[in-house]
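Asker: show me the folded form of this:
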Amino acid sequence: MKSTSILILSLSILLFSISCSSQEELKDKLSLMPWPKEIKATGSKLFIDSNFTININKKSHRVHNNAISFLRNLTNKTGVFIEKGFPSYDKGKATLNIKYKNEVSLSINVDESYILSIKNNGVELIASTDVGVIRGLSTLLQLVQNDSSNYFFEGLMIKDNPRFKWRGLMIDVSRHFQPVNVIKRNLDAMAFMKMNVFHWHLSDDQGFRIESKVYPKLHQLASDGQYYSHEQIKEIVSYANMLGIRVIPEIDIPGHATAILTAYPKLGSKDNYEYKLQRYAGVFDPTLNPINPEVYTFIDKLFNEVSSLFPDEYFHIGGDENEGKHWDENVKIDEFKRKNKFKDNHDLQTYFTIKVEKILNKYGKKLVGWDEIMTPNMPRSAIIHSWRGKNEGFKNGTLFPAVKKGFKAILSNDYYIDRMFSVDHYYLCDPIGNFNLNEEEENRILGGEVTMWGELVTPLTIDSRIWPRTAAIAERFWSLKNVNDIENMRKRLKVISYELERIGTTHLKNIDVILRNISNNQEINSLKILSKIAEPLKMYERNKGGTEYKSFSPFSLFADACNSDAEDAYEFKKVLNLYKKSKNNYEDILYFLRKWQKGYIEFEKLNKSSILQELQSHYSVLYNVSQKLEKVIQKQTFSKKELEELIISIDKLEIPFADVEIVIIKELKQLANHIYNKLSS
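Answerer: Below you'll find the model as predicted:
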């Protein structure tokens, strides 16, 4: 009996080991993202030709539309002239057979699981719901491969479902308005990455972006003419619904209310105050008056109107960054606090939020708010949106305390992509992390949201700030926790980035648009070379204090053509690590040194505008550093004095310029010291 148990255990370990090995081999071979829960190669292959067809077991607008979209994407990706451009429902034999049980209304608990089986004679996609079909079609489209003569699908068996039920992207359209086409192309990208919540930040100090028929001054006086009509909102909600994406509106109250109070100043907490739309970024004093009955009448009527446009059960009320200055300056509010024995403004805001929640409940909505609403007296029915962490003085963040206190919660603190951190940083941040939670507490963590705040983005640049990093975060929300290999993720992400561009995002091609603009349509190769080792300043250093840029300032500068994962900087680091381990393998190092020299020589030929003049000094130093490093490698002589002079030059590159920073400083110093030590030994 004992030996039998040992045998079974040994076989189990062996099978697990084989399974893990197979998974790793497939990860090296396939560029899937998010990575599926279970995936196994079958050794077969299905060729894609003009006879490719789709059959669906029953009709649903959502499945029908996505099947057509799949066919269009497939033919565009492969160049194959597919004869039948629409799915059939005749139960006949097809290349792709789709079977699902239920057509569902979107909600937080929708079953998104699917099973995908690819064999020599066809593909079978099975799901419980039509939303699961959409997720499976996204996976299948990513599996298209080719050799010199054919396009094909590798034979696979996939069983997949998400780890978290809330996988969102927030786009702030108040600081910079984003037209309908921008929202739609990002919804397409979200669906491609299996994200399911679009959080629409529609009001703030810089603008109110919804047409209001009950309070028309909101869009007439507080939007600069940039707002969404009811028809446009319905169009976007419907578009998202077809992609299996829920749309959640955010009207930020009681703070961040300058736009609202510009239209209706009597609702403010400070009398005789001139409210004007803010043109800068930051936190401002205007707040709704929580003791004025007219405020709640306003909220009731406005939220009733907005709720009718958004069918989802959740409604985000903001609730963040109310510093209470105007409350403290209002004698009547101070008297009200004392009368009701409120210790501070937190108690007063809780009073306000509870009243707002009752209004929302009346219209069948559940309240979501940023983590400032989490106070002892706040009902546990509210959803806490955790955004504060170490940078805001919360060492362990606010998600852990929220779920411990009985709240359901969503994490965004580690997914603020406007902070311009590397994709590596975001990818390794897990919603649950290593907190000591029991099963019930873990289940209260609904998932996470990527937050794209709009202070420094326009329709020209927003895609490059969202993608492709958000694809990696989408994997963190969908895939198992142990899918966390950085190098493998980056390999797959490079392919996915091009796939995202193919389906409509502008994150790659608009880089060239910006560089042509700042060069006045001259040759941009030299600028691209520099941009691949430069990254925008991080943590809002680009707009320190919120006063360097206004909402109508230019965002078509060199910094806007750079991204937070400078491509050549990453590759140079890998090449350097290999060089340090080898004896004479310096050709790859020389490739980069010569590339930067060539870039500067080309740059020197350009007619320089004031924008390009900002790049001159650093590019010149980079040229000199690269030239000196190449010489010492070639000559194999390097004195201590030469090293010291070179380090001084490299230090000059460390100074930020044009709102960017060169991100190969450490590597250049390591290279210089390595060469010196190597030649001195």
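
Asker: use CA for all of it now, contacts and neighbours both
Answerer: OK.

Asker: so residue 620 sits against residue 600, correct?
Answerer: Yes: contact criterion CA atoms under 8 Å: residue 620 and residue 600 qualify, at 6.8 Å.

Asker: tell me the SS of the residue nearest the centre of the chain?
Answerer: Geometric centre of the chain, nearest residue: residue 470, 3.2 Å, by CA atoms, centre = their mean. Taken by DSSP: H, G, I helix; E, B strand; the rest coil, the conformation at residue 470 corresponds to helix.

Asker: show me the contacts for it.
Answerer: 417, 450 (CA atoms under 8 Å, 6 or more residues apart in numbering).

Asker: ok, now residue 359?
Answerer: Counted by CA under 8 Å, 6+ apart, residue 359 has contacts 299, 300, 303.

Asker: after the host helix or strand of it comes which helix or strand?
Answerer: Using DSSP states H and E, residue 359 sits in helix 345-362. Per DSSP H and E, the first helix or strand lying C-terminal to helix 345-362 is strand 366-370.

Asker: tell me how far the following helix or strand past that following strand is from the chain's mean position?
Answerer: Later in the chain than strand 366-370, the nearest helix or strand by DSSP H and E is strand 383-386. On the basis of CA atoms, centre = their mean, to the nearest Å, strand 383-386 sits 18 Å off its chain's mean C-alpha point.

Asker: I'd like the structure of this one too, to check against the first:
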Amino acid sequence: MMLRRCLFRFGLLGGCLLAAQPLFAADDLPLMPYPLKLERQTGALLLVGDQTELRLDVELVLADATQNTATDGKYLIQHLQQRLTAQAGRPVLLQSVTTAVKPTLRLEIGKLLTIPKPGDDESYQLQITPQHIHLQANTSTGALYGLETLTQLLDCPSLPATSSPTPHCQWPTVTIEDQPRFPWRGLLIDSARRFVPLADLKRQLQGMASAKLNVLHWHLTDDQGWRFESLSYSKLTQFAGGEFYTQAQMRELVSYAAKLGIRVVPEIDLPGHASAIGRAYPQLLAEPGSATKAERRFGVFAPVLDVSSPEVTAFAAALLKEVAAIFPDPYLHIGGDEVKPEQWLQNPAIQQFMQQQQLADAGELHADFNRRLALQLKQLNRTMIGWDEVLHKDLPKNVLVQSWQGQNAVAESVRAGHPTILSAGYYLDQPMPTSYHYRNDPVGVAQPLPPLPADGKQIVLDFQLARFNNKPVSGQFILLPTAVSQNLQQPQLRMRVPARGELAPRWVQQRSKADGSSDWVFAIDSWLGPAEIQLQGRTDGSWHASAMLGNTRYPLTVKLASNSKQQLALPVLPTLTAASQQQLILGGEAALWAELVPATLLDLKLWPRLYAFAERLWSPADMRDESSMYQRLQQMDDYGSRIGLLHQQQQRQGLATLASNEAEAAALLVLSETVEQSQYYSRHHLKTVRGQYHLDAELARFADALPAESLALVVLQKQLATNGCAAIGTSSDRAPQTAAQRASSIHALQQQFQRWQQAAAQLKNYQGKQQARIKHLTAQLAITSDIALQWLAEQQRLTQQPTTGNKVRKTWDLQRQQLQIIINEVDEELLALAQPVQQMLECREAGIYLWKGNS
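Answerer: Predicted coordinates:
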């Protein structure tokens, strides 16, 4: 399968990225999400057949006598056949047999579910021996998940081009007991800002099933468009340009999802994000003339419903009744987020209503409306979901709260007694490293941090992080050096931000200097993404700071707090110890908002990293090995493509649209391995200040043809770490190597950088679209590859101590300056390769050499 992957993904230009040596441990099977319990045995089960067709004898047994295996269970057999055919690369014929014939696969199901519901049994047991497969589940949903695991486990080498013997497809022999850690494992798709055709949604549902996700959160209304066909208020879709879903189409999607064990939860945004409502029915707004045209911009806008009006109450009741009639799920999402109160406060009728109802402010008014919505939904046998802005002391306890503004909202919601799901840290419209999403745990983020020891002299720094949309983030760093506390084994640090809570670093390093000052380097995960921050103490008592959010440099200023002991006041929160509290955390949802994601790029922005998110919610909490995750994610990249996801195809199509010919498109594909989108919300913010953050701005940059993260650079980081040159804050995992092995490692790295260097040379005279930007990135790639190849050549020359001559030192200084300029650049796409190459130079400074084998 590895050869097939390389030829398919990279074409003829430069061959295979992973051909030189295996880069990850092969202990884990190619499964994602990984099962709860898995035991491997010796041997394998062959899937019989030839080059043209494979065959599998199947017996389906239903414990429920009212259900018919031949008709009611037919869709499961069809689903398995489609999956196995995709994985095998040739037709797989499933033949229905009885026990007397000794089937190869015996599938036992307690009950076939028509409509999936919260609390369904999703467990399954799978046993594969050299003779047979036995899959048992209490429900069809559990059986479906077992079949997904069975498909992922099938190993089928590529078919030979000649008439040589056909390689066998086979399963490893294993025993698996599996069930999810969390019952709510969802994906939000935004069809409101940009319409998503039904076929594209169905394809994502297929992907979700393969990842064992069970909730599609369907965002149907927003300022830019109303996509839900209402028979009661038919004007709502008249400005949608035909881009809306009929009630028949929505029912069709619900039925399609149900066959895959997926619930569909609709979101109808009330009372904010109401521009589309106000254009169709201006009398429903607090300021009726405030939404006279279609909203083409993105952001948070003023139009809001007049929540004091009986007409709005009737509107909400009729609309929610229509929604509930189409979507059978017991939960219905009302949004409730980003409500601007100005129109409420300026409307005399609303002010009078507030006085009559004894509502002190806009927050009380919003809470009163949410309470009334919850009662309306209760009458429809539905439970309300809202974003974390709906959280209020008067909110009914059964309302589910979805955390998006920060991970700290999970603890706040749970302590208030609400069922809760986490989305902060799972926003996939932000290009982020997959490892960041993988570390983000719904229960872990709800636990308070242990307090800093009180016996040390704390350093309190006020900070301000500038953002590209001119809305800075302010807070404090509290530093506790080891030198001032005998009880500390290592330095400690906290980051505090009002309304966002307190965060601790993933790792921190402190270096005390002779003049009494100190330097700090630490990595911290927050709602902003993964950040690496450097703080440098100066002799005059001032501090200098720099920050990387993901792969992007952000301006950061710090200064000593006016009172070194004056810390931001944050509430002291007790640990979530009660099982009943932790059980209120139902799971999480990834979210893909559509500002920068048209339907033509949907797969590219979701896959394969959605598999890693799914693993965080399905697999045991202690499954944390990021190296294993990335190794399996690379395999899922191709698995997803085989079963019909279009992420690889969409990338190639995007690059072909930019290039002037096939050769340029092939070279752009290689360049794309070294370039990433600017991470966090950098692209959104840059488009805002450039006046390009709206529906009419073309999404045809190089960044739009890029995945969220370059897996080629993940591999490079692994190669460097394996050879003793790990990134700061991570451990080197190099095993002892012979001289021949070290030479092979250097040669493999040289081949890779020569390949990138060749692509840069081919694009030097690039004639396609976005010429200036592509040529600029190409020039950066040429510089960076040249620096890396010089470093590798040095590894071959040096056998003792590094050369310390002035001429060599000057060369090193120039290389550092060149890389720093590239790393500090701000734009929508960045040469991310510069950071691991800078890491290589830092290894040289530290005296780490591949050839010597020392560290």
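
Asker: that older thread, which residues in structure 2 does the helix holding residue 359 of structure 1 align to?
Answerer: Here helix 345-362 of structure 1 aligns to structure 2 at residues 362-379, judged by TM-score structural alignment.

Asker: in that stretch, which residues are buried?
Answerer: For stretch 362-379 of structure 2, burial by neighbour count (16 or more other CA atoms under 10 Å) applies to 362, 364-377.

Asker: one step back: can you tell me what the residue nearest to the centre of structure 1 aligns to in structure 2?
Answerer: Using TM-score structural alignment, residue 470 of structure 1 pairs with residue 610 in structure 2.

Asker: packing partners of the helix ranked longest in structure 2?
Answerer: Ordering each helix of structure 2 by length in residues (DSSP state H) puts helix 771-797 first. In terms of contacts (3 or more CA pairs under 8 Å, 6 or more residues apart in numbering; DSSP states H and E), helix 771-797 of structure 2 is packed against helix 739-762, helix 806-824, strand 829-831, helix 834-845.

Asker: out of these, deepest packed?
Answerer: When those are scored by mean count of other CA atoms under 10 Å, the highest mean neighbour count falls to strand 829-831 (a mean of 24).

Asker: tell me where the stretch 501-650 of structure 2 has strands.
Answerer: 501-503, 507-512, 518-526, 529-537, 543-549, 552-554, 556-560, 585-592 (DSSP state E, counting those that start in this stretch).

Asker: got it, and the stretch 201-350 of structure 1?
Answerer: Using DSSP E, counting those that start in this stretch, strands in the stretch 201-350 of structure 1 cover 203-204, 207-208, 246-253, 314-318.

Asker: deepest of those, which one?
Answerer: Sorting those by mean neighbours (by mean count of other CA under 10 Å), the first place falls to strand 207-208, with a mean of 34.

Asker: matching residues in structure 2 for that one?
Answerer: Using TM-score structural alignment, strand 207-208 of structure 1 pairs with 225-226 in structure 2.

Asker: how far off centre is the matching stretch?
Answerer: Worked out by CA atoms, centre = their mean, stretch 225-226 of structure 2 lies 26 Å from the chain centre.

Asker: list the contacts of it.
Answerer: Outside stretch 225-226 of structure 2, the residues touching it (CA under 8 Å, 6+ apart) are 192, 193, 194, 220, 236, 237, 239, 240, 244, 276, 277, 294.

Asker: show me what the third one aligns to in structure 1.
Answerer: Matched by TM-score structural alignment, residue 194 of structure 2 corresponds to residue 176 in structure 1.

Asker: what number of residues lie near its match?
Answerer: When neighbours are defined as other CA atoms under 10 Å, residue 176 of structure 1 has 21 of them.

Asker: three-state assignment of it?
Answerer: Applying three-state DSSP: residue 176 of structure 1 is coil.

Asker: before we move on, what about residue 171 of structure 1?
Answerer: Going by three-state DSSP: residue 171 of structure 1 is strand.
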